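A.B. asks: Got a sequence here, can you model it:
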Amino acid sequence: MLQTAIALVVFLFPLAYSPGPGNMFFAANGARFGFRSTVPANAGYHIATWVVTVAIGLGFIAALDKFPQLFVGLKIAGSLYVLWIAWKLFKSDTLEGKEEAKPATFVDGIVLLILNPKAYVIIALMFTQFLGTSETGTLVSVVLISTIFTFNNLVAFSIWALIGDKIAGYFRTPESAQKLNMMFGGILAAAAVWMLLS
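C.D. replies: Have a look, this model is predicted:
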């Protein structure tokens, strides 16, 4: 199983650490509110990731195959949700002191995962590559693969949130903070469009 775990991490590395929508979401929140403030959303996202991954591993993906309109609905809803977050970030003019601007919450993390059908595709693809065909130990394999996948994503998102936090350290004046917020708002908006079109 160790060999499978190593192969799984290698397989997931470019998917988890490249600048995708999830990573950009946490980088933007890290830049806007600091690394520590991203912990609740990160926890929500990854608890939901583990639950959804186990569910897909045990056959939930069959429901998406039977109801493809559900996939389309999730894609649209997820894109609109990220666009809404991007808009709130884009219109914030400082890094501190804006009451309407708040860090992403535990629930925001859950919603981001649930409304991200691209995650379902990656999870399903992962299981087709790494879940053995033998019935023996299938539950154990699903749980192990789900745990490795979730932990790997948690590390990636945390790194991106930390990068965002460190970048923000150079943008503490109101003028530069506004530019940073607009930049990350634009990046999140692009990520939302990416989610919609992918």
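A.B. asks: Only C-alpha atoms from now on, for both contacts and neighbour counts.
C.D. replies: Noted.
A.B. asks: who's in contact with I145?
C.D. replies: Contacts for I145 (C-alpha atoms under 8 Å, 6 or more residues apart in numbering) come out as A5, L8, F130, L131.
A.B. asks: Run through who's touching the helix or strand K179 falls within.
C.D. replies: Secondary structure assignment for K179, by DSSP states H and E: helix 174-197. Contact partners of helix 174-197, identified using C-alpha under 8 Å, 6+ apart, comprise 20-21, 24-25, 28, 32, 75-76, 78-80, 82-83, 85-95, 116, 118, 168, 171.
A.B. asks: Let's see which of the contacts of I145 end up in strands.
C.D. replies: Among those, no member is found in strands (DSSP state E).
A.B. asks: hey, where'd the helices end up in the chain?
C.D. replies: Assigned by DSSP state H, the chain shows helices spanning 2-17, 21-33, 39-55, 61-66, 68-90, 106-114, 117-130, 138-168, 174-197.
A.B. asks: Buried deepest among those, which one?
C.D. replies: Comparing those by mean neighbour count (mean count of other C-alpha atoms under 10 Å), helix 21-33 comes out on top with a mean of 27.
A.B. asks: angle of that one against helix 68-90?
C.D. replies: 20 degrees (axes from the mean of the first three to the mean of the last three C-alpha atoms, to 10 degrees).
A.B. asks: From the contact counts, what lies against helix 21-33?
C.D. replies: helix 138-168, helix 174-197 (3 or more C-alpha pairs under 8 Å, 6 or more residues apart in numbering; DSSP states H and E).
A.B. asks: for comparison, sequence B:
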Amino acid sequence: MAATVIGGLYMLYLALRIATAPPVAAEQGTHLPSFLGGFVLAIANPKAYAAIGSLYVGSLVDAQQGTRAAVGSVVVLAFVAVALNTTWLAFGAAIAAVLRDPRKARIANLVFALLLLASLVPLLLS
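C.D. replies: Below you'll find the model as predicted:
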């Protein structure tokens, strides 16, 4: 129960930070992250470990199923990871221009904050 409350409060905090975040100035130069920076972020991403762990726990492979089933699971998970990362990359590239306009960026920040708050509804209903 305490972890749920702390997690919910943290989500509220994040929603507030998103809603009040300043828009990216159009004059600012775009700083592209390095490959090494992206690689380190991918390795250190706790959300990825939680998501992958939940997938594997939900589909444990019996010893009788053998190596073939385990390899199949890894291949499917790799495909899903590549598809999701590619989708996020495309979404980020598509929305970048919108986020450079201060008015549109403010609206986007409010929408993202509201979506984060909406994700708390199941927590409140349980």
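A.B. asks: Let me see the TM-score of these two.
C.D. replies: The TM-score (TM-score structural alignment, normalised by the length of structure 2) is 0.55; 113 aligned residues with a C-alpha RMSD of 4.2 Å.
A.B. asks: follow-up on the earlier one: mind putting the helices and strands packed on helix 21-33 of structure 1 in a markdown table, distance to A16 of structure 1 included?
C.D. replies: What follows is the helices and strands packed on helix 21-33 of structure 1, written out as a markdown table (distance: least, C-alpha to C-alpha, whole Å):
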| stretch | distance to A16 of structure 1 |
| --- | --- |
| helix 138-168 | 6 |
| helix 174-197 | 15 |
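A.B. asks: And those: which comes nearest T53 of structure 1?
C.D. replies: Among those, the nearest to T53 of structure 1 by C-alpha to C-alpha is helix 138-168 (5.5 Å).
A.B. asks: residues in contact with the residue nearest in space to the middle of structure 2?
C.D. replies: What sits nearest the mean C-alpha location of structure 2, by C-alpha atoms, centre = their mean, is K47, with 7.3 Å. If you count contacts by C-alpha under 8 Å, 6+ apart, K47 of structure 2 has none.
A.B. asks: Structure 1: which residue goes with that one?
C.D. replies: In structure 1, the residue paired with K47 of structure 2 is L112, using TM-score structural alignment.
A.B. asks: Check V111 of structure 2 too.
C.D. replies: Aligning on TM-score structural alignment places V111 of structure 2 opposite M183 in structure 1.
A.B. asks: Would you mind measuring from its match to T94 of structure 1?
C.D. replies: 13 Å (C-alpha to C-alpha, to the nearest Å).
A.B. asks: Can you give me the distance of D65 of structure 1 to V72 of structure 1?
C.D. replies: 12 Å.
A.B. asks: right, I mislabeled it, should have said L115 of structure 1
C.D. replies: From L115 of structure 1 across to V72 of structure 1, the span is 10 Å (C-alpha to C-alpha).
A.B. asks: same deal with W84 of structure 1?
C.D. replies: Plainly put, W84 of structure 1 is 18 Å away from V72 of structure 1 if you go by C-alpha to C-alpha.
A.B. asks: go on, I159 of structure 1?
C.D. replies: When distance is defined by C-alpha to C-alpha, I159 of structure 1 is 30 Å away from V72 of structure 1.
A.B. asks: K166 of structure 1 now?
C.D. replies: 36 Å.
A.B. asks: Need the counterpart of L77 of structure 2 in structure 1.
C.D. replies: Alignment note: L77 of structure 2 maps to F149 in structure 1; criterion TM-score structural alignment.
A.B. asks: no no, P102 of structure 2
C.D. replies: By TM-score structural alignment, P102 of structure 2 lines up with P174.
A.B. asks: circling back: tabulate the contacts of I145 of structure 1 (JSON lines), appending distance to M195 of structure 1.
C.D. replies: Shown next, in JSON lines, are these (distance: C-alpha to C-alpha, whole Å):
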{"residue": "A5", "distance to M195 of structure 1": "28"}
{"residue": "L8", "distance to M195 of structure 1": "24"}
{"residue": "F130", "distance to M195 of structure 1": "25"}
{"residue": "L131", "distance to M195 of structure 1": "26"}
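A.B. asks: looking at structure 2, which of these still make contact?
C.D. replies: Checking these against structure 2 (both residues aligned by TM-score structural alignment, their matches' C-alpha atoms under 8 Å), none of the contacts is still present.
A.B. asks: Return the closest of those residues with respect to D108 of structure 1.
C.D. replies: Closest to D108 of structure 1, out of all of those and judged by C-alpha to C-alpha, is L8, at 27.7 Å.
A.B. asks: Am I right that the closest one is in contact with F130?
C.D. replies: Yes - with contacts counted by C-alpha atoms under 8 Å, L8 of structure 1 reaches F130, the gap being 7.2 Å.
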